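Asker: coords please:
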Amino acid sequence: MKKYWITFTLILCVLLILFKFSFNSNSNSDLTTLRIAVLPDQSHSALKDKYTPLLAYLSEYTKLKTTLIIPNSYQELVTIFKQGKVDLAYLGGLTFLQVSEDEKAKALVMREIDTRFSSWFIVKNNSGFEKIKQLEGQSFSFGSNLSTSGHLMPRHYLSTEYKIVPESFFDQVKFSNGHDKTVYDVLEGKVSGGAVNSIVYLQMLSEKRISDSDIKVIWKSPPYPDYVWAVKSNLNETDRNKIRNAFLSLSPSSIDDKKILDKLGASYFLPAKIKDFKMLKDVAIGQKLLSEN
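Answerer: Here you go, the predicted structure:
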């Protein structure tokens, strides 16, 4: 009997230690700084201007310090997220699906516009091009290879709507690695046409970085789901809910909140789930940018 109790006590102690270790390693209860990474889809200066008000708001709401991480590429963002070097990230639909493949991410919130996003095809205003078919044999630019609105969906719709394979239809296919860079490349005549994020394009107009007389939109894609704010999957539920509530509490009726929302191209935020991206997953698998598992 004595040997039994000794064995039982040892097993109980081991289980308690394992439980404590598991709880501590997964809860991140000592989180003091929220590491926030964003897609490098515009210049660094534009991104800092866009996200600085949001970081200040999140810090005040959550009582956590915040730090902004701007990776050098979409792939780098995917990598550092998977490595656990990021707590909260602003991801495109495709990059979110990539970090979700091994359950490293949980969808948190998305802008209302992200439920019905659109890619726009643009040309220089005085180019004489009016339709996509007229760009045959011309140069064309996507954004990043991993961009949902700058590559994945434009390529998808070129195929489904126009039966176009970019590499055989255009004389040259480029990847600018940034939506604003695509716009500027079209404006400067470096390429004849390009596919861009519609919200970035509109923000560039509102900020007078370009004008309506510079660029012409020749086609707007059908809607699809896109961007999402996601957290690492092992972030404890308390912090996860606190961050989600911070986004959901932003109200367009508040003057201060509206300034933040305007910077983000948002009217308001909605809760997001991975099932919202089922359409994108099917397209990405078809383009071999995701595995079927």
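Asker: contacts and neighbour counts: CA atoms only from here.
Answerer: Will do.
Asker: Which residue ranges of the chain form strands?
Answerer: 33-38, 65-69, 88-91, 105-111, 119-124, 139-142, 172-175, 193-197, 215-220, 228-232, 269-271 (DSSP state E).
Asker: Kindly reformat these as a markdown table containing distance to residue 78 and mean neighbour count.
Answerer: Converted to a markdown table, the strands of the chain look like this (distance: least, Cα to Cα, whole Å; neighbours: other Cα atoms under 10 Å):
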| stretch | distance to residue 78 | mean neighbour count |
| --- | --- | --- |
| strand 33-38 | 10 | 19 |
| strand 65-69 | 12 | 17 |
| strand 88-91 | 9 | 24 |
| strand 105-111 | 10 | 24 |
| strand 119-124 | 22 | 25 |
| strand 139-142 | 19 | 26 |
| strand 172-175 | 18 | 17 |
| strand 193-197 | 20 | 29 |
| strand 215-220 | 28 | 18 |
| strand 228-232 | 12 | 26 |
| strand 269-271 | 22 | 19 |
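Asker: Sequence B follows; please return its structure for comparison with A:
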Amino acid sequence: MRLLTALAALLVSLSTSAQTFTFTAIPDQDESHLQERFGKVATYLSKELGTEVKYIPVKSYAAAVTAFRNNQVQLAWFGGLSGVQARALVPGSDAIAQGYEDQLFKTYFIAHQKSGISPSESFPKAIEGKTFTFGSKGSTSGRLMPEFYIRQHLNKAPDAAFSRVGFSGDHSRTIALVQSGAYLVGALNYAVWEEAVAAGKVDTKVVNVIWETPTYPDYQWSIRGDVDQRWGPGFKTKVKSALINIKDKALLDAFPRSSFIEANNAQYQPIEDTAVSIGLMDSF
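Answerer: Next comes the predicted model:
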């Protein structure tokens, strides 16, 4: 009997290890940067979880949500909005970890010097009538929150507030478009801006920050609720612990985050409420 029990346990273990645990991430920066970052995450998780882990890149925020919904991936690095959207489609899924900085995230509004708009602590109403680019249509920091404040302060939808509205696709591209003058104003993830400035990729004599939003919860790791059924009891907790215990400074700097901490779905209720208020919950 003991032999049969041991054999059964071995077969379960072999079956679990044979499965590849997959994850994705919203494409909020250029592809090469994401491949480097998440390739390292896959290597780290493979070692910590004792099973093969693979990063699957996607072309859009909506594609990340779809991959999560269809169980093509079991874990995803989402923004606040995409995480809320994805978890709504997969009952039992949970936000399990976030960057320390993601508790109090913010959006930067940036402007080309030709706009004539100076930095201000109050919302820059002078952006009205200018050309304006968001990031991705599904981005929290690049679309949801800036659109919310635009509507709040200008009492107009973006199409009515600006002479031309664009969607760059990612935060790095937003910087490039405003710096080139293709758009005079844009909104993006503050961390991407600061990383680009530190790397010397921004000419702050040409483009600079004119306003920053109040803080809000943003990025998080979300996991499907059925992973324990596939990889065994306690697997979700194991993934959560592995993410929270990332200590490699080079890996953390690639996000960039100082650390990862525990997260839960309730923390993102303000994001859902905001998305519902301006009609973005069904945008994917």
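Asker: At the geometric centre of structure 2, which residue do we find?
Answerer: With distances taken as Cα atoms, centre = their mean, residue 79 lies nearest the centre of structure 2, 2.9 Å away.
Asker: mind checking what that one lines up with in structure 1?
Answerer: Aligned by TM-score structural alignment, residue 79 of structure 2 pairs with residue 92 of structure 1.
Asker: and the closest residue to that match other than its chain neighbours, what does it touch?
Answerer: Closest residue to residue 92 of structure 1 apart from its sequence neighbours, by Cα to Cα, 6 or more residues apart in numbering: residue 227 at 4.3 Å. Neighbour list for residue 227 of structure 1: 90-93, 110-111, 114 [criterion: Cα atoms under 8 Å, 6 or more residues apart in numbering].
Asker: With residue 194 of structure 1 instead?
Answerer: 121-123, 140-142, 182-183, 186.
Asker: In CSV: those, plus distance to residue 271 of structure 1.
Answerer: CSV is the format used below for these (distance: Cα to Cα, whole Å):
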residue, distance to residue 271 of structure 1
121, 29
122, 32
123, 36
140, 36
141, 33
142, 29
182, 31
183, 31
186, 36
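Asker: which one among those residues gets closest to residue 236 of structure 1?
Answerer: residue 142 (37.6 Å; Cα to Cα).
Asker: mind checking what that closest one lines up with in structure 2?
Answerer: Counting by TM-score structural alignment, residue 142 of structure 1 lines up with residue 134 in structure 2.
Asker: Pretty sure its match sits against residue 141.
Answerer: No - with contact defined as Cα atoms under 8 Å, residue 134 of structure 2 does not count as touching residue 141 (9.1 Å).
Asker: what sits in contact with each of those two?
Answerer: Here residue 134 of structure 2 and residue 141 share the contacting residues 187-188, scored by Cα under 8 Å, 6+ apart.
Asker: thinking again about what came up before, so what's the match of residue 142 of structure 1 closest to, chain neighbours aside?
Answerer: Excluding its sequence neighbours, the residue lying closest to residue 134 of structure 2 (Cα to Cα, 6+ apart) is residue 167, at 4.8 Å.
Asker: Correct me if wrong: the one you found contacts residue 133.
Answerer: Yes - with contact defined as Cα under 8 Å, residue 167 of structure 2 reaches residue 133; the gap is 5.4 Å.
Asker: Contact partners for the aligned residue in structure 1 for residue 193 of structure 2?
Answerer: Under the alignment (TM-score structural alignment), residue 193 of structure 2 pairs with residue 201 of structure 1. By Cα under 8 Å, 6+ apart, the contact set of residue 201 of structure 1 is 179-180, 183.
Asker: Narrow those residues to those in helices?
Answerer: 179-180, 183 (DSSP state H).
Asker: end-to-end on stretch 62-71 of structure 1?
Answerer: Stretch 62-71 of structure 1 has an end-to-end distance of 24 Å (criterion: Cα to Cα, to the nearest Å).
Asker: Stretch 152-169 of structure 1 now?
Answerer: Start to finish, the residues bounding stretch 152-169 of structure 1 are 17 Å apart (Cα to Cα).
Asker: Check stretch 149-164 of structure 2 too.
Answerer: 18 Å.
Asker: one step back: just tell me what the residue nearest to residue 92 of structure 1 corresponds to in structure 2.
Answerer: Using TM-score structural alignment, the partner of residue 227 of structure 1 in structure 2 is residue 219.
Asker: Residue 285 of structure 1 too?
Answerer: Superposed on structure 2 with TM-score structural alignment, residue 285 of structure 1 falls opposite residue 276.
Asker: give me the number of residues near its match?
Answerer: Look at residue 276 of structure 2: counted by other Cα atoms under 10 Å, it has 12 neighbours.
Asker: how far is the longest helix anywhere in structure 1 from where the chain is centred?
Answerer: What stands out as the longest helix in structure 1, according to DSSP H, is helix 2-27. The chain centroid and the centroid of helix 2-27 of structure 1 are separated by 42 Å, computed with Cα atoms, centre = their mean, to the nearest Å.
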